[in-house]
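Enquirer: Below are the sequence and a predicted model; questions follow.
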Amino acid sequence: MSSRLYSHCFYLDMADSLHHDNEVSHCTSPAPPTHALGPLQGVYVPATDGTKIALDILFPEAPSGTTFPTVLMMTRYWRNKIGEDLYPWQTYFAERGFVAIHGDVRGTGASFGQWPYHRSRLETLDFTPIMDWIVAQSWSDGRIAGTVTSYSANTADWMAERKHPALKVIVPRYADYDPYTDVYFPGGLPNAFMGRTWGMRVKNLDLNLKRNAQGQLLPGVRLVDESEGGQMLRDALEEHRPVPSVWEGLQEVTYRDDRPSSWHGTSMTDFGIAAHMERVNEAEMPCQTWASWMDTCTANGAIRRFLTLRDRVQVVIGPWGHGGRSTLDPLCPENDKIMPYLTQQAMVYMFIQQGLDGEMRDMGKRIDYFTRGEQRWKTTRTWPLPETKYEEWHFGPDSRLVRDLTADGVDTYAVDFGVGSGKTTRWHTGQDGGPVFYHDRAEVDKRLLRYTSPPLSQDVEITGHPVVTMSLTSTETDGAFIAYLELVAPDGKVIYLTEGHLRGIHRRVSNEPSPEAAIGPQHSFLRKDAMPLVPGELVEVTFALNPLSILVPAAYCIRLALAGADVDIFARIPAVGGPVWGVHRGPSARSRVTLPVIPRQRKGLLQQSRSG
C-alpha cells in the first residue's frame, strides 16, 4: 500500500467514525481478517545472561513451510492468563497474517529474573536476543514490528533503541515518553496516586496475585509449558519475590537524577526513552505513535517525540482515555463516534504493513489531531501550528481575565489542601484505562484562585500549549502550583479542558538549546538546578499546560483556576505548613495565561471591550 493510499484510508476511516455509527465503521474496516488462527506455542527464550523470558507465540493457520512477519509485544501485565481468551491484539495480528508474539518482560509474569523498576537496562537489552531468536526460526521471514499499548508501547520504543536490523517499524500507543514528567512527577509534583496504586498492583502481579472487581483471586498467568505442572512458574516467582515495589523507590525521588537505593544506581532519566532518542534517530525507523489530549501527559510526550525525531514519524492525538477505548469531548454528546477502537486497530495494522514493506522511507513528519468541540480531524507537519497567534490574557481585579492590563494589585490565596479533582481524571485512566470524566467544577473552583474572561463573541480555536506566568510571593520555601484551564458555559457549568503543574523548587527555567522550547518554558528538574522559594520574595513562576485542541463556542467564558493541591492525585507539597500566596497582577507583574489561538475568519473575541 502506498503512502498516498494510507493517507486516504486514514481520513476515510476517520470520516466514517465521525458520520456513522460504530457498527458501520466496524464493517468498513480496511483490514479484515485473512487467516484462521493456528496453534499457540509457549516457549522460554534465553537472554544473554541465561535468564529465561516467557513468550506466547500465536501462528496464523497456513501450510507447513510458510513464513510470516512477526509482531513483537512485550508486557509486564502478564502475556496471557489462565482460563481467559488470548490477548486481543495478539489474535488481531495473527488473523491478518503475522506471527503474533506476546511476552513477559524480565522479572514479570512467567519470566525469570527481577523487575526492580521500569525498563531496566537488563530488560531492554533482552530485546536483542529475543529478536535474534525470532529471525532464526523457520517460520520467520526476517521482518519484525514492535507495538502495542501502554507498557508494551514503551518496550516498542526500546526495541527501536536496540537498532536491530530485523526491526522495521514501531507503533507505540499511549506510551510514557518521559516517565518523570509524563506520569510520576508532572511539573515535579509527586503523583502519589499513580505511584502507590500502580506500584503495589504490579508487585502483586509479579507474585502471580490478581483479583477481580469482586475481590476474588484469579487463576494467574498462563504457564509456558503446562506439561511440567507449574514448577518453572514457581521457580520464577521465587526470583521475583525479594524485589521491593517500585513505589518504594519513587518515594526517594524528588529530582529527575535521584537514584533510589533499590534501583541499583539508576535514575528516572535512565529508563525514559526521551533521554535516548539519538539512538532511535540513528535507527531511522518509521514510527506511528498514539496519544490522547486526556490521558496523563501522553499528548505532550507524543509532541515532544515529534519535535525530537528527525524523520519518519506520525503522531495521532485523539480525545480518548488510556488505550483508546473510551472518548471524551465535553462539548459534544456523541462521544462514541470518535474513531471506534476497531478503526484504530486497522490504522495500526496498515502502518505496520507499510513499514515492513519499506514504503515509509519518504513519509516525513506529521501530526494528525482531533479538535474537540468541532469534531474534526486535522493534520500538520509543524508544531506549534504555523498560523498560531499567541494571545495574552492577564489576571485582573475582581477575579477577571482580561486582554488589557489593569492597575497593579495583589490577590491573596491560602492553599486549600482538601481540594481534589475526582476519581475519573486523566490520571486515573492511565492506571485502569477507564473513561475520563470531570464533573461540573463550579463548586471546586470556589475553593481555588480563579480568573474568568468575559463571554466570547465568536467561536475560538485553541490548539497548542497554553503557558501560565505568575509573579507571586509565598510564605513557604516550596509548593505545588497547579493551573486548570476551563470553560464557563452560559448556564454556569464549569468544564475542564486541561491542566499544568510546577513544583516551586523546580521553577528555574532552562536556557539549554532544545527543540522542545517551542512548546513553552523548559525545566530540567535536576538537583543542581533546584531553586527554593524565599518566603515573602517576589518571584516568577512559569510553565506550560498540557496541550489541547478545542473549538470554544461563542458565549462561553475562559477560566484559569489555580490550586496548590489535588488531594486525589498529588502528594502534599510542602508536607507541613500552610502556604499563602500573594499573586501580583498589572503592568508591574504581568501575571497571565498565554493561549495558542488559531485565527478564524472574524476578528475580535469579546462581546464587550478588550479590557472587559
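Expert: Okay, I see it.

Enquirer: rest of the way, CA atoms for contacts and neighbours
Expert: Fine.

Enquirer: For this structure, list the residue farthest from the centre, please.
Expert: No residue in the chain sits farther from the centre than S64, which is 41.6 Å out by C-alpha atoms, centre = their mean.

Enquirer: In three-state terms, how would that residue be classified?
Expert: Classification of S64 by DSSP: H, G, I helix; E, B strand; the rest coil places it in coil.

Enquirer: ok, which stretches of the stretch 101-250 of the chain are helices?
Expert: 121-125, 127-135, 151-161, 179, 192-206, 231-240, 246-250 (DSSP state H, counting those that start in this stretch).

Enquirer: closest to W581 out of these?
Expert: Shortest separation from W581 across these is recorded for helix 192-206, at 23.7 Å, computed as C-alpha to C-alpha.

Enquirer: then this one, side by side with the first:
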Amino acid sequence: MKAFGIIAFCCFVFLLPAKALNNQNTPGVYESPNEQLYKRSTFQSFYLPMPDSVLLAVDLYLPKNLKEGEKIPLILHYTRYTRSIQLKWPFRWIINPFVQPGLKDEIDFFIRNGYAFMNVDTRGSGASFGYRKMEFSKEEVKDGYYVIDWIAQQHWSNGKVGTMGVSYPGTTAELLLTNNHPALKAAFCRNSIFDLYEDIVFPGGLRHSPFVEVWGDFTRKLDFNDFSPFGRRANRFVKSINPVDDDRRAVLLNMALEEHKDNTDIFSELLNMQYRDDNPSFDTSIVIDAYSVMNYLPQIERSGAAIYRLSGYFDGALANSAVKGYLSLSNPGKMILGPWRHGSQKNKSPHRSSLEMEFDVKQEMLRFFDYHLKGIENGIMDEPQIYYYTMREEKWKWAESWPPENTFYTSWQFTADSTNRHIHMDSNEPSILDKATYEIDYTAASGLGSRWNSLTELYMYEPTGYPDRQIESNKLLYFDSNPLEENKIVTGHVLLDLHVSVDEEDANLIIYLEEVEPDGTIHYVTEGQLRLSLRKTRDENYFAYTKPGFYRTYYKADKRLLVPYKPVRIEMDLIPVSYQFAKGNKIRISIAGADADHFDDIEPRAGNLFLHLCNQFPSKVLLPVEK
C-alpha cells in the first residue's frame, strides 16, 4: 500500500470520480457509441525533434486492439509539469510510468472510447531539451504545430486532434490554436488563463506574490528533477522524471536537465514588475501580454476551432478568464461556471449537501470531442452554450448569453449614521454622515483556504472554503442591507461606483460581497480588488477583448497617484458568481485595504480610508439580479 502514497506527492490536479446527474439532457451525462470498445492501451515514449533541433519528450498511448486500417483522433495534453515520473524499485513494478492520477484516469477513459492520447513535456521542462525564457513562450507554442503535424501524418490518425488540460495545460490547449494547424479542431480549456496580468499575477493591479513564489519554486525545482516540494517522503518513492524508452540510463535526460539551468526565474522577474507594460529583464522589447491568450485573439479566431471553457467560483480570478475568452471570440464555443475550486474537483458551495461534484467532466469532454473529432451528432452544439450553477439554490441553469438574459441591475446606495451603515436598494435616502472612516487593518485576510490558495495544490494550506467570517468582518468596513423580503439571486458581475479617499498617495482596495444570517453567520460570496493609483478606465474600444464591467490598461502611463484626503471616483467589478441570498438574510458589502494572506501591501501604508456618501460624492453598488 505504501506505493500508493506517492499519489499525495505527485498529484498536481485531482479529478475525483464524479456523480452523474439524472437528467439525460444535462451536460456531463453522455453515453458514447464507442464506449468500452477498447479495453487496454499500448505505450511508447520517445523524442520528437523540432526544427531548431530541440527534442521534446512525448508519451503516446494507443488502443491496443486497434484494427488494421482503423483511424482515430488524438487528444493532446501539452504540459510543463512533467508528463510522467519513474518510481524507485520496487514501486515501479506496480506503476510504470507514474502519471498524475486524475490525468491517468482521463487517458484510460479516452483510450476506452476510441482515442489516441499524447502527453508532451514542453521545451525546457520534464525530459524535453531546451530552456524556458518565459512561460507560454512563442517557441513553446510554435513547437505545438510540429507535434500536431507529426500526429496527423501517422497511419492510425484520422487527421483530427483535440487539446485539453487544466490550468497551465488548459492554457496551452488554447494557445496551440494560434498556429492554425488544420488538424487541430477543438480545445477543452479547464481553469485556463486568458490574461496573465489581471487574472492571476496582478488581480486589480495587486501583486499576488505568495502564489507566484510557491508556483515559481515548485516549477523551478521540477525542471531540475527535484521533487522535494511534494514533501520529504517524496524522494522515497520518486526516482526521476521519466526518461524516454531508448534512454534507459538517463543519459539524454541528464543532458536535457543541464539545459534547463538556463530557465528564467519567474518569481524574480515578477518581483521587478508592477505594471502591465513593464519589460522582463531578458527582453526589453516585450511585455507580459506577449504570453497571454488575450494577445492572440485574431489567430485563435482564424483557427475556426471549437473552444469549451470551464471554471469555478472559487478558482482564483479565472472565472473572469473563462468569461472574457467566451465573449471575445466567435469560434464555436461553450462555457460552464460551477461551484468549484481550481481543478474543478468538488462542490465548494457553502450550502452544498455533498462534496461530490455533480458534473462528470470526462463525459462532457467526450461529448465535445466526439462531436468535433468524430462527427457524432450528439446535440452538444444545438443546446444553449452556457451552463452555470447557482449556489444556495443548488441548481444548474442554461443561458444563451453572459450575463444571463434574465438578469437586470439594481442600484443600492451606501449610507451611514452614527451607529449603522447600510445599503438601500433604489433609494434616494440621504446619508446622515458624509463619509465613513475606516482605519485600515493590515491583519485582515481571506484565509489560507481561499479561492487564491486553490490555484495550486502546494499553495492550498487548508481545504478550499470560507468559514464563518464574523471575526474577520470586525476588521473591515461593512454595510448591510435590510433583511430581504424575498430570495434574491445575484448572477454575473457586481459593479461598484464609489467615491474614495485615503491619507496617502496610493492604497489597495478590496471589496467583498457577503451574506449575513439572522444569527450573525457570514457567508463569503465573491470579491474584487483594485490598486487605487491604477484606477483609470478606458473605453472598451481601446481593447481587443470583451468583458463585463470596467476596462483598465494597468499601464505605467495611466497611473494616477491620489491627493491625500481628496475623493476620487472608483469604478470596479467583482469576480463573477451566481448566488441566492435567502429571504430574511442581509446582503453585506465589506471593504478592506489589505489581504495579508495573498497580496503585497503598498508602501508607504495608508492609515485611513474614507468612503464618501454625500450627494456630491455618492457611493453605490449595482447587483445583477435574476428576474
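Expert: The structure has been received and is ready for your questions. Keep in mind it's a predicted model, so treat the numbers as computed, not measured.

Enquirer: Now the TM-score, please.
Expert: Remark: TM-score between the superposed chains equals 0.90 [TM-score structural alignment, normalised by the length of the first structure]; 579 aligned residues with a C-alpha RMSD of 2.4 Å.

Enquirer: Make TSV from the helices of the stretch 101-250 of the first structure and add mean neighbour count and distance to I482 of the first structure to it.
Expert: Converted to TSV, those look like this (neighbours: other C-alpha atoms under 10 Å; distance: least, C-alpha to C-alpha, whole Å):
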stretch	mean neighbour count	distance to I482 of the first structure
helix 121-125	17	34
helix 127-135	18	39
helix 151-161	26	27
helix 179	22	19
helix 192-206	19	15
helix 231-240	19	38
helix 246-250	20	21
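
Enquirer: For G564 of the first structure, find the nearest of these.
Expert: The nearest among these, by C-alpha to C-alpha, is helix 192-206 at 15.1 Å.

Enquirer: Average separation of the closest one from the aligned part of the second structure, please.
Expert: Helix 192-206 of the first structure, aligned to the second structure and superposed, deviates on average by 0.7 Å (mean C-alpha distance after the TM-score superposition for the first structure).

Enquirer: Where does that helix end up in the second structure?
Expert: Using TM-score structural alignment, helix 192-206 of the first structure lines up with residues 209-223 of the second structure.

Enquirer: coming back round to it: will you turn the helices of the stretch 101-250 of the first structure into a markdown table that also has distance to W427 of the first structure?
Expert: A markdown table is the format used below for the helices of the stretch 101-250 of the first structure (distance: least, C-alpha to C-alpha, whole Å):
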| stretch | distance to W427 of the first structure |
| --- | --- |
| helix 121-125 | 26 |
| helix 127-135 | 29 |
| helix 151-161 | 15 |
| helix 179 | 13 |
| helix 192-206 | 7 |
| helix 231-240 | 28 |
| helix 246-250 | 16 |
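
Enquirer: Identify whichever of the ones you listed lies nearest to L307 of the first structure.
Expert: helix 151-161 (15.9 Å).

Enquirer: Which residue in the second structure aligns with M232 of the first structure?
Expert: Checking TM-score structural alignment: M232 of the first structure goes with L252.

Enquirer: Contact partners for its match?
Expert: P243 (C-alpha atoms under 8 Å, 6 or more residues apart in numbering).

Enquirer: how near is it to S619 of the second structure?
Expert: Going from L252 of the second structure to S619 of the second structure by C-alpha to C-alpha, to the nearest Å gives 63 Å.

Enquirer: do N25 of the second structure as well
Expert: Distance, N25 of the second structure to S619 of the second structure, by C-alpha to C-alpha: 44 Å.
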